[in-house]
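K.L.:
need the 3D shape of this:
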Amino acid sequence: RFLFAADDVVVPVGQDGLVANVAKYLDGQPVLGVNPAPDLYDGVLVRIGVGRLGKLLAASIAGNVGIESRTMVQAELDGGETLLALNEIFVGHRSHQSARYRIEAEGEAENHSSSGLIVASGTGATGWARSIMEATHLDLSLGREEHAVGFWVREPFPSVATATNLRAGKITESPLLITSRMNEGGVIFADGIEQDFIAFDWGRQVQLQPASRALRLVVDQ
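P.N.:
Now for the predicted structure:
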């Protein structure tokens, strides 16, 4: 419910997930991720020590800091709703089983029955996407600032009505198009927050691609 002003400097203090959660509400403001407990938090996104905050906060206000422009993922539904994520967006069934949909990518299309799919940024490629890549050996190279996202289908099932060829790929210019074939229970959610979902039932369509917005993460130099 909080509205960020265009000239704000945003300082999440805590776990890495705080940066991912706040990123979707920003539009160009610099973000200083502060790690108050390096022995507890990995510091992938909260990379600034408490002792460095004062100097970097002043430098950020003056516009005199290094910035990483982290690519985000955008989902846009046929009804006009949009969803942004720093790590990944999930499309599937709320049970994580038996999601049915039509997938279209780079001029190819097929019907799927799977455990859903994720579309991840270069930042998210080190998280959920990484575990899928390690399990399936469907590796994609994604830079954190590269204007591209990757998609991975989870456990696609082959049958007379469903195929498994479109299992992974990189999306740059042409969006990934998903059409729901689920009578009920279809969902889309961002960055692992399942309770904050958009319903994705029969006939609804969603386009997924790199977002026009990016997270401007301050670099501790």
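K.L.:
C-alpha from now on. contacts and neighbour counts both.
P.N.:
Will do.
K.L.:
all the helices of this protein, residue numbers only.
P.N.:
For the chain, applying DSSP state H gives helices covering 16-23, 53-61, 128-136.
K.L.:
for the shortest one, buried residues please.
P.N.:
Spelled out, it's helix 16-23. Neighbour-count burial for helix 16-23 flags Asp16, Gly17, Leu18, Val19, Ala20, Asn21, Val22, Ala23 (criterion: 16 or more other C-alpha atoms under 10 Å).
K.L.:
re earlier: for Trp152, which of the helices of the chain is the nearest?
P.N.:
Closest to Trp152 of the helices of the chain is helix 128-136 (C-alpha to C-alpha; 7.4 Å).
K.L.:
okay, buried residues for the closest one please.
P.N.:
Ala129, Arg130, Ile132, Met133.
K.L.:
before we move on, the earlier item: quick one: the helices of the chain as CSV, columns for distance to Ala168 too.
P.N.:
Formatted as CSV, the helices of the chain follow (distance: least, C-alpha to C-alpha, whole Å):
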stretch, distance to Ala168
helix 16-23, 23
helix 53-61, 38
helix 128-136, 9
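K.L.:
now the second one, please; I'll put the structures next to each other:
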Amino acid sequence: MSLAPRAVLVHRTTEYEELVARHGTHGQAAFFLSSRGRGIEEVAERHHRTRRALAEVTAAVPLDWRRARVERADLDRFPFAPEDVVVVVGQDGLVANVAKYLHGQPVVGVDADPGRNPGVLVRHRPRDAARLLAALPGTGADELTMVEAVADDTQRLVALNEIYLGAPGHQTARYRLGLDGHGGAVEAQASSGVLVGTGTGATGWLRSVWQERGGRPALPSPAEDRLVWFVREAWPSPVTGTALVAGELAASAALTLTVESDRFIAFGDGVEGDALQLTWGQTVRVGVCARRLRLAG
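P.N.:
Sure thing, here's the model as predicted:
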């Protein structure tokens, strides 16, 4: 007999909860915000909207399903199971936060605060949860491309939007960049880092760099097996070049960086606290990940 699905509700601590935890009481949090020209009323109202959304989604879980809840800070310790249905209640970025911990489980993104989020990944309203969960896990889903970085010491990082590679603090990093499909081209570079991203990431950090580069190369769609990459602020010198500063990677291609700095990191989706730690002489390859994020449409 197979197990009933388990609904895993993913959420994050609200700004209001963080303020009260830091300052002790509602009143002290209100005083802190007022000293900086802000009122607590709007922050508290957003907190209540988020909690109402979480309660509505929780109530929509079928009675014969198992259920669990996990806060964003605990995602790296939560044991996801193959039969889970993951329901993210929050912002678009929260879907990216959970994506790297999944292996094919379907994800439903619920916008807890409509009007403040683009809604690229949290596509649904709390009132839609019952209908969506009733149709899962057998219903179709969008298969979103992910990006991965694999180091020569077996460290591995997966991300939904983009991976940044460079020095901690985004200072100047030195490395040798190699590119598949360009005759084995390799260039020594000094820059403030390299971004490699997906079509989903093309709505965020990656897009800002793309716009600065005149809109080239063409950005991929979220489900396309293609990545784009950009070198940020490459510095020309007698020993470093700027010939390889942007491009795209097909599904079978990879970008290779050989570290020539004492400290070098790679992190995904803006989470610097969960990074690959690399040092002089190590190599990391970045390309399309075999895993996909299954996001309910």
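K.L.:
TM-score for the pair, please.
P.N.:
Aligned and superposed, the two chains score 0.95 in TM-score terms (TM-score structural alignment, normalised by the length of the first structure); 216 aligned residues with a C-alpha RMSD of 1.0 Å.
K.L.:
picking that back up, from the buried residues of helix 128-136 of the first structure, pick the one nearest Val187 of the first structure.
P.N.:
Of those, the one sitting nearest to Val187 of the first structure (C-alpha to C-alpha) turns out to be Ala129, at 18.4 Å.
K.L.:
find the nearest non-adjacent residue to that closest one, please.
P.N.:
Closest residue to Ala129 of the first structure apart from its sequence neighbours, by C-alpha to C-alpha, 6 or more residues apart in numbering: Ala120 at 6.6 Å.
K.L.:
nearest to Val73 of the first structure, of the helices of the first structure?
P.N.:
helix 16-23 (11.0 Å).
K.L.:
hmm, who's touching that closest one?
P.N.:
12, 31, 33, 41-46, 85-87, 191, 215 (C-alpha atoms under 8 Å, 6 or more residues apart in numbering).
K.L.:
which one (most neighbours) among those residues?
P.N.:
The member of those surrounded by the most neighbours (other C-alpha atoms under 10 Å) is Ala85, with 30 neighbours in all.
K.L.:
which position in the second structure pairs with that one?
P.N.:
Matched by TM-score structural alignment, Ala85 of the first structure corresponds to Ala159 in the second structure.
K.L.:
contacting residues for its match?
P.N.:
For Ala159 of the second structure, the contacting residues are Ala96, Ala99, Lys100, Met146, Val147, Glu148, Gly268, Asp269, by C-alpha under 8 Å, 6+ apart.
K.L.:
excluding chain neighbours, what is closest to the most centrally placed residue in the first structure?
P.N.:
For the first structure, Glu88 is the residue whose C-alpha lies nearest the centre (C-alpha atoms, centre = their mean; 2.5 Å). Leaving aside its chain neighbours, Glu88 of the first structure sits nearest to Ala120 (4.1 Å; criterion: C-alpha to C-alpha, 6+ apart).
K.L.:
what does that neighbour correspond to in the second structure?
P.N.:
Ala120 of the first structure maps onto Gly197 in the second structure when the alignment is built from TM-score structural alignment.
K.L.:
can you give me the end-to-end distance of stretch 211-223 of the second structure?
P.N.:
Counting by C-alpha to C-alpha, to the nearest Å, you get 21 Å between the two ends of stretch 211-223 of the second structure.
K.L.:
what comes up buried for that stretch?
P.N.:
Across stretch 211-223 of the second structure, burial judged by 16+ other C-alpha under 10 Å covers Leu219, Pro220, Ser221, Pro222, Ala223.
K.L.:
shared with the first structure, which of the contacts of Ala159 of the second structure?
P.N.:
Checked against the first structure using both residues aligned by TM-score structural alignment, their matches' C-alpha atoms under 8 Å, the contacts of Ala159 of the second structure keep these contacts: Ala96, Ala99, Lys100, Met146, Val147, Glu148, Gly268, Asp269.
K.L.:
mind checking what the last one lines up with in the first structure?
P.N.:
To tie it back to what came earlier, the one meant is Asp269 of the second structure. Checking TM-score structural alignment: Asp269 of the second structure goes with Asp191.
K.L.:
sorry, back to before: my guess is the residue nearest to Glu88 of the first structure meets Val149, correct?
P.N.:
Yes: contact criterion C-alpha atoms under 8 Å: Ala120 of the first structure and Val149 qualify, at 5.5 Å.
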